[in-house]
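Enquirer: Predicted model, plus sequence, below.
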Amino acid sequence: MTQRTIAIVVNARSANGHDDDLRARIEAALPTDAGRLLWFQPRKSSRLERVCQRAATVADLVVAVGGDGTVRTVAQHARARGKPLAIIPTGTYNLVARHLGIPLDVADAARLAITGSARPTPCGDINGLLFFNHAAFGLYTRIIAARERHTAVLGRSRVTAVLSGIATLFNRYPILKLRLDVDGETKHCRANAIFFGANPLPLATVDAEFATQCDGRALGLVLMRHQGRRHVLAAAFKALFGRLSDAPTFELTALQDTTVDILRRRRRLRVSIDGELIKCRLPLQVHYQTEALQVVRPDPLESSA
């Protein structure tokens, strides 16, 4: 019987990825007949794309060890090569793993990666780039960029992320002139931010009922129409209690496909894709894909038992 080749991509820069014993803990949790293990651990984040491409080329199964950004990058190349993906979460938030029912414990996740079954898993797609959690731009990208600057000095934590976001709200933020084509209808508006959610967990912080409506069925579009700073701060307060849909300047829409264009001279736009800032060419083509790739995860019936 041919031995299965398993490529394990480790991001040492994730919250728990710098653990010196991480590889040993993963190896100790795997069964002796797991297969041929190939380890990939890029020293620089700029090399992650190339490493993931190589890992997806040579392996039968690709395992992402890191946070949501690492998972997205590995998944992008696994999808391109038609390879199944497994996840060992070591990030700060681990929203992908939490949504899919993947254990947050390293040993448990490692065992599931090898012994579990790969299942069709939905995700979003923006200009050919996969995302599990979100794709967002406008004010949101300002918040992400500020967070990266602050964590470089203060360290990566939830408290730093929250304080950084609040500080950003008091600075200037963009006014976007948008054209949206949704389900055959075109509309124009001015907005401060657009957020496409593919994961119900972040959508639930906006509106729990809306998150349930979208879960496994559609992307959730959160459009923040242009408004003054006082209204933005009020909306942020509402979001803490999951009542953002009460704000009149916000629109929530469940959708399958949309095209977004922005009236601006530069035809490239910084977009936050699962927390990573990536420049995308306009217009943006956004889709919801129900069977984008195969991900090793628990049986839904088992996880709900």
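Expert: Structure's in. What do you need?
Enquirer: Please count neighbours and contacts with C-alpha atoms only from this point.
Expert: Fine.
Enquirer: Now C189. Nearest residue, chain neighbours left out?
Expert: Take C189 and drop its neighbours on the chain: the residue closest to it by Cα to Cα, 6 or more residues apart in numbering is L178, 5.4 Å away.
Enquirer: Could you check how far the particular helix or strand that has the one you found in it is from the centre of its chain?
Expert: Following DSSP states H and E, one finds L178 within strand 176-182. Put simply, strand 176-182 sits 23 Å off its chain's centre (Cα atoms, centre = their mean, to the nearest Å).
Enquirer: Can you name every helix or strand that it contacts?
Expert: strand 185-197, strand 257-262 (3 or more Cα pairs under 8 Å, 6 or more residues apart in numbering; DSSP states H and E).
Enquirer: let's bring in a second model and compare:
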Amino acid sequence: MDETATPPTPTDPPAVARSGLIAVIGNPSSGRNSRDEDAVGAALKAFGPGAELYRWTPETDIAHTVERALADGAELIVAAGGDGTAMAVAQSMLGQSVPMAVLPLGTFNFFARGLRLSEDPVQAAQAIRDGTPSSIRVGQVNKRVFLNNASLGIYPAILKAREDIYARWGRRRVVAHWSVIKTFLRFQRPMNLRITADGDTRNYRTPLVFVARSAYQLELFGLRGAGAISDDHFAVLVAKGGSRADLFRLAARLVMSDAREGRDYELIRARDVSISTGRRRALLAFDGEKSFERSPFHFEMSSDLLNIVQPVPEDAEDAA
């Protein structure tokens, strides 16, 4: 790889005194309904004067809502929702001098949890209000932003099965677990993939490829690769095994944080990754969302920066 082509290291923008418009972009009427509505209301009060809710619905383009908030003079854009909402807002905020923040309302909130934000809306709003912006690079797959991970194989299939089961039986934890078992039982054969990582091409036979941009998620499951992410690389985990028994074994080891590099997966560290599935289209999952996309899949670090507000570290507060 030509190191001269490597993007410069991000430098943090200056801190902003937030006395103007704080635009909170969310759809609190969906999902958990009144709980999200109450959470957003509590957060708006915690942000103080100047905070305003910009509602959007899945039928509308969230980019238009972000553009309207910026045109209104917002000095901070807050994505109120789960990882999918944060990802959609981040897509529109790349390259903007105005920072964005995340108010966690969704189910998993891996990105917000990686920023060490509380899932209590008042505490999160206070931390955002007093936080400082940092410039980061985010992952992109075929030019679409993702903040945590993207994957091909068995995991996107699990998400699809879960959505189908939710539609029939409702959103319950036991239903989510059943979607995993059901997908594993239907598993037929692993994928044949060609992966090019920073110019090095290899062929793999695997049930799952997991492209991580979140060190928090890796650490949560005891997986290696956090160092690669801190160096602005992807951590690409290629699962080993080609049978149902292998999948159940790997799932159990992930739950126990006992999955090991070499035995259960191969780890690839790279800035630029291309994955060819051998099929014209394949199901791709990214930050909990999913869609059928055309192969090959090109993963790259964003050239534009995302200015994201992070809480002041506790040790810094203690020193003050």
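Expert: Thanks, I have it. Please read all numbers here as calculations on a predicted model, not as lab measurements.
Enquirer: ok, the residue nearest to C189 of the first structure - how many residues close by?
Expert: 17 (other Cα atoms under 10 Å).
Enquirer: ok, it to M224 of the first structure distance?
Expert: 11 Å (Cα to Cα, to the nearest Å).
Enquirer: Please enumerate the shared neighbours of those two.
Expert: A191 (Cα atoms under 8 Å, 6 or more residues apart in numbering).
Enquirer: so where in the second structure does stretch 98-117 of the first structure end up aligned?
Expert: Per the alignment by TM-score structural alignment, stretch 98-117 of the first structure matches residues 113-132 in the second structure.
Enquirer: By neighbour count, which bits of that stretch are buried? Give me those.
Expert: Within stretch 113-132 of the second structure, the residues that count as buried by 16 or more other Cα atoms under 10 Å are 115-119, 121-132.
Enquirer: so R72 of the first structure touches N133, yeah?
Expert: No: R72 of the first structure is not in contact with N133 according to Cα atoms under 8 Å; the separation is 9.0 Å.
Enquirer: that older thread, dump the helices and strands packed on strand 176-182 of the first structure to CSV, plus distance to P31 of the first structure and mean neighbour count.
Expert: Below are those laid out as CSV (distance: least, Cα to Cα, whole Å; neighbours: other Cα atoms under 10 Å):
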stretch, distance to P31 of the first structure, mean neighbour count
strand 185-197, 36, 18
strand 257-262, 42, 18
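Enquirer: CSV please, covering the ones you listed and showing distance to V232 of the first structure.
Expert: What follows is those, written out as CSV (distance: least, Cα to Cα, whole Å):
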stretch, distance to V232 of the first structure
strand 185-197, 9
strand 257-262, 21
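Enquirer: quick one: which of those strands is nearest D274 of the first structure?
Expert: Among these, the nearest to D274 of the first structure by Cα to Cα is strand 185-197 (9.6 Å).
Enquirer: Pull the residues that contact the closest one.
Expert: If you take Cα under 8 Å, 6+ apart as the criterion, strand 185-197 of the first structure is touched by 124, 133-140, 173-181, 203, 219-227.
Enquirer: what's the following helix or strand after it?
Expert: By DSSP H and E, the next helix or strand past strand 185-197 of the first structure is helix 200-204.
Enquirer: From A285 of the second structure, how far off is the spatially most central residue of the second structure?
Expert: Central residue of the second structure (Cα atoms, centre = their mean): N148, 2.9 Å from the mean position. Applying Cα to Cα, the value for N148 of the second structure to A285 of the second structure is 11 Å.
Enquirer: Please apply the same query to Y166 of the second structure.
Expert: In terms of Cα to Cα, Y166 of the second structure sits 17 Å off from A285 of the second structure.
Enquirer: same question, G222 of the second structure
Expert: Taken as Cα to Cα, the span from G222 of the second structure to A285 of the second structure is 21 Å.
Enquirer: more crowded one of these two?
Expert: Taking other Cα under 10 Å, G222 of the second structure and A285 do not tie; A285 has more neighbours (25 against 17).
Enquirer: What's the match for that one in the first structure?
Expert: Aligning on TM-score structural alignment places A285 of the second structure opposite S272 in the first structure.
Enquirer: Just to check, its match is in contact with L139?
Expert: No: if you go by Cα under 8 Å, S272 of the first structure and L139 don't touch, sitting 10.4 Å apart.
Enquirer: ok, the residue nearest to the centre of the second structure to V138 of the second structure distance?
Expert: 9 Å.
Enquirer: Quick check: neighbours shared by the two?
Expert: In contact with both N148 of the second structure and V138: R213, using Cα under 8 Å, 6+ apart.
Enquirer: Helices of the stretch 1-150 of the first structure, start to end?
Expert: 22-29, 48-58, 68-81, 95-100, 106-115, 139-154 (DSSP state H, counting those that start in this stretch).
Enquirer: Tabulate these in CSV, adding columns for distance to A198 of the first structure.
Expert: Output for these, formatted as CSV (distance: least, Cα to Cα, whole Å):
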stretch, distance to A198 of the first structure
helix 22-29, 29
helix 48-58, 22
helix 68-81, 12
helix 95-100, 10
helix 106-115, 22
helix 139-154, 16
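Enquirer: and these, which is most packed in?
Expert: Highest mean neighbour count among those (mean count of other Cα atoms under 10 Å): helix 68-81, with a mean of 23.
Enquirer: That helix against the second structure, how far on average?
Expert: Helix 68-81 of the first structure, aligned to the second structure and superposed, deviates on average by 1.5 Å (mean Cα distance after the TM-score superposition for the first structure).
Enquirer: Which residue in the second structure aligns with H150 of the first structure?
Expert: By TM-score structural alignment, H150 of the first structure lines up with I165.
Enquirer: Contacts only, for the closest residue to F40 of the first structure other than its chain neighbours.
Expert: The shortest distance from F40 of the first structure to any non-neighbouring residue, by Cα to Cα, 6+ apart, is to V9 (4.7 Å). Going by Cα under 8 Å, 6+ apart, V9 of the first structure touches W39, F40, Q41, V51, C52, A55, V62, V63, A64, V65, V74.
Enquirer: And P283 of the first structure, by the same measure?
Expert: Here P283 of the first structure is in contact with T259, V260, D261, I262, R267 (criterion: Cα under 8 Å, 6+ apart).
Enquirer: Let's verify R264 of the first structure: helix, strand, or coil?
Expert: The three-state assignment at R264 of the first structure reads coil, by DSSP: H, G, I helix; E, B strand; the rest coil.
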